[in-house]
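Participant: Generate a structure from the sequence data that follows.
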Amino acid sequence: MAKKGLIIFGCDGVLIPFSWEKLFEAFQSISLEFGINFLHICPDMQRFKTWFSHDMQNNIDRIRMKNREITYKMNNALHVIYGHESEVFDWVPDIVDKLSQAYDLAVLSSSRITDSVVVSLGKTAKKFNAIVGCDMIGKNRSDPDGLSAIMRQFNVSAINTVFIGHTISDIYIAKKYRLSTAAVAWGATSRPVDIIAMRADRNLTHPSQIFLFGADYIL
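Facilitator: Below is the predicted model:
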C-alpha cells in the first residue's frame, strides 16, 4: 500500500527526553579528556544554554577541536556519557508503530551520531525507514542539513513531508526546504512564548496529537 507521505522526526527533545543537566555534565567530562576545562567556556548552566548549539559540529568547532579524529572521539564520548542512557518516551513505540502503517518515517539528528540514535530508539528503530545522525550530515556541501537526501531517498515532495522538531533551528531548517512543520512542547523549548517564537505551522502540546491527526493535522 502506498504511503500517505513522509514524517521526519527530530531525535532528542522529540522522541527522546532532552536533559540540559546531563548534557552540561557530558561536555565538562569530555572536554577534560582533551585537556580543556569547559567551565572556562561555560561557567554555569545559564551560560551553557545560551552557548550550546543543536548542531554538534558547531559546538566542537567552538571548543577548537578541528581535528577529524578528535571530532569522531568527541561524538562517541558524548554517546557513552550522555546518549547511551537515554531511552525513548513511553508513548513512542505505540504511536510510531501506528504511524508507520500509513507514513514513511525518518529520524534526523544534528547532535548525535547515527549509532547513538539507533541504540536509544531500541526496538522502535526498526519502524523508521531512515535514521540520519550528525556523522552523516554535512558531507555533501549542497545538502549540509541532510533533509534533501532523506526526501530523495523516498522520492517525496515537500508538500507531502512533515518535520517535527523542538528548537528554532529545527523549524528554520525545515522551512528552508518548504516542509510543513510542527513544534513540540516537551523538548528543550518548552515555554509557550518560545514555542510561539519558533513559528511552526502547528504546535503540538501532547504526543497524542501526532497519532490522532498524523501528517494530515500538520499539512
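Participant: Could you use CA atoms for every contact and neighbour count after this?
Facilitator: OK.
Participant: Confirm Trp186 sits in a helix?
Facilitator: No - the assignment for Trp186, made by DSSP: H, G, I helix; E, B strand; the rest coil, is coil rather than a helix.
Participant: Proceed likewise with the subsequent sequence, for comparison:
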Amino acid sequence: MTSAIVFDIDGTLANTPAAIAELIGDVVRGLGASPGRSQVLATVGKPLEASLAGLLGVAVDDAATAEAAARYRARFATDVLSQGPALLLPGVPEGLDRLRAAGHLLGIATSKISAGALALLKATGVVDRFDTVVCHDMVERGKPHPDMALRALADLGASPAESWYVGDTVTDMAMARAAALRTVGVSYGVDSAAALTAAGADHVVTDFPSVIRVLLHETTVTSPDHAGPRPEPTGALS
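Facilitator: Have a look, this model is predicted:
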C-alpha cells in the first residue's frame, strides 16, 4: 500500500471559519435565536444541521432547522464562494503542488456535505489537486469517528501507518487518531495549539508552508507552545 495525505478544508486550506460563523449567526438570528459569538464559533467545522438545530434550540428534523439550512446554503454561494481563490490560506496551492510532485496522493475528509465541499474546492481552484473527496454525507458516522478518514484511505489504497491527516480542530485529531493516522494540527484555524496538542497532534504548526515542511520531512516537530497568528476574517457578510 502507498502513503497519502488527507486534509480538512475549513480553517486548514481555506480561511472560511470567521465568514462561516458570521453567516450561521446571521441566519439563526433571523429565525429568532440570539446565540453568543462563542456559541456560534464552536459550531464551525461541525455538521451544519446539527449545529443550526443546537443554536435554534430545536430538533435536527424540525422545520426551523431545514429553513435555516436552506438560508445558509443559499447565502454561502453568494457571500463566501464568490471570494474564490482569495479564500485559500497563503501557500496552499503551491504546497499542494509540491506534495503531488513528490508523489503523494491527496484526499479530503470534511464535515461538509458533498455539494458544499465540491463547490468550495472548485471555487478556490484546487479541486483537481485531490484524488478523493470524502464528506459527512458519504459515511455512517462523522468526526470524531474514523469513518471518513478510513474511507479516504480506502479510496486511495493507502496505509494508515504511512499516511497523514491535517486539520485545525480537536475533532479532526480525534478522527485521525481513531483511524491510526499521523497528524499535523494547524493553530491558525478554529482550535488553539494547546487544544490540538492535548488532542494528540503529532505536530502543531502556525502556517501552511510549515505543514508542507513537516510532510516532506524538512523539519522536526514544531513547538506547540503558542497558537501563532490567526488569519483575518474573509470579509463581512451581509
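Participant: Once they're superposed, tell me the TM-score.
Facilitator: Here the superposed chains carry a TM-score of 0.78, computed using TM-score structural alignment, normalised by the length of structure 1; 206 aligned residues with a C-alpha RMSD of 3.1 Å.
Participant: Would you map the strands across structure 1?
Facilitator: With DSSP state E as the criterion, structure 1 has strands at 6-10, 104-108, 130-132, 161-165, 180-184, 202-204.
Participant: So which of those strands is nearest Lys73 of structure 1?
Facilitator: Of all the strands of structure 1, the one in closest proximity to Lys73 of structure 1, counting by C-alpha to C-alpha, is strand 130-132 (18.3 Å).
Participant: what does the closest one contact?
Facilitator: 105-109, 114, 117-118, 146, 150 (C-alpha atoms under 8 Å, 6 or more residues apart in numbering).
Participant: Stretch 7-21 of structure 2 now?
Facilitator: Where contact means C-alpha under 8 Å, 6+ apart, the residues beyond stretch 7-21 of structure 2 that reach it are 40-41, 43-45, 76, 80, 87-89, 92, 106-110, 165-168, 172, 186, 188-190, 208, 231, 233-237.
Participant: same check, this time on stretch 74-94 of structure 1
Facilitator: The contact list for stretch 74-94 of structure 1 (C-alpha under 8 Å, 6+ apart) reads 15-17, 22-23, 26-27, 30, 60, 112-113, 116-117, 119-122, 124, 207.
Participant: Could you identify the buried members of those?
Facilitator: Taking 16 or more other C-alpha atoms under 10 Å as the criterion, what is buried in the contacts of stretch 74-94 of structure 1 is 15-17, 23, 26-27, 30, 60, 112-113, 116-117, 119-121, 124, 207.
Participant: now, which of these lie within helices?
Facilitator: 23, 26-27, 30, 60, 116-117, 119-121 (DSSP state H).
Participant: circling back: just send the contacts of strand 130-132 of structure 1 back as TSV, with distance to Ile8 of structure 1 too.
Facilitator: Shown next, in TSV, are the contacts of strand 130-132 of structure 1 (distance: C-alpha to C-alpha, whole Å):
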residue	distance to Ile8 of structure 1
Leu105	6
Ala106	5
Val107	6
Leu108	7
Ser109	10
Thr114	15
Val117	14
Val118	15
Gly146	11
Ile150	9
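Participant: If any of the residues you listed are buried, give me the PyMOL selection for them.
Facilitator: To isolate the buried ones among the contacts of strand 130-132 of structure 1 in PyMOL, judged by 16+ other C-alpha under 10 Å, type:
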select buried, resi 105+106+107+108+109+114+117+118+146+150
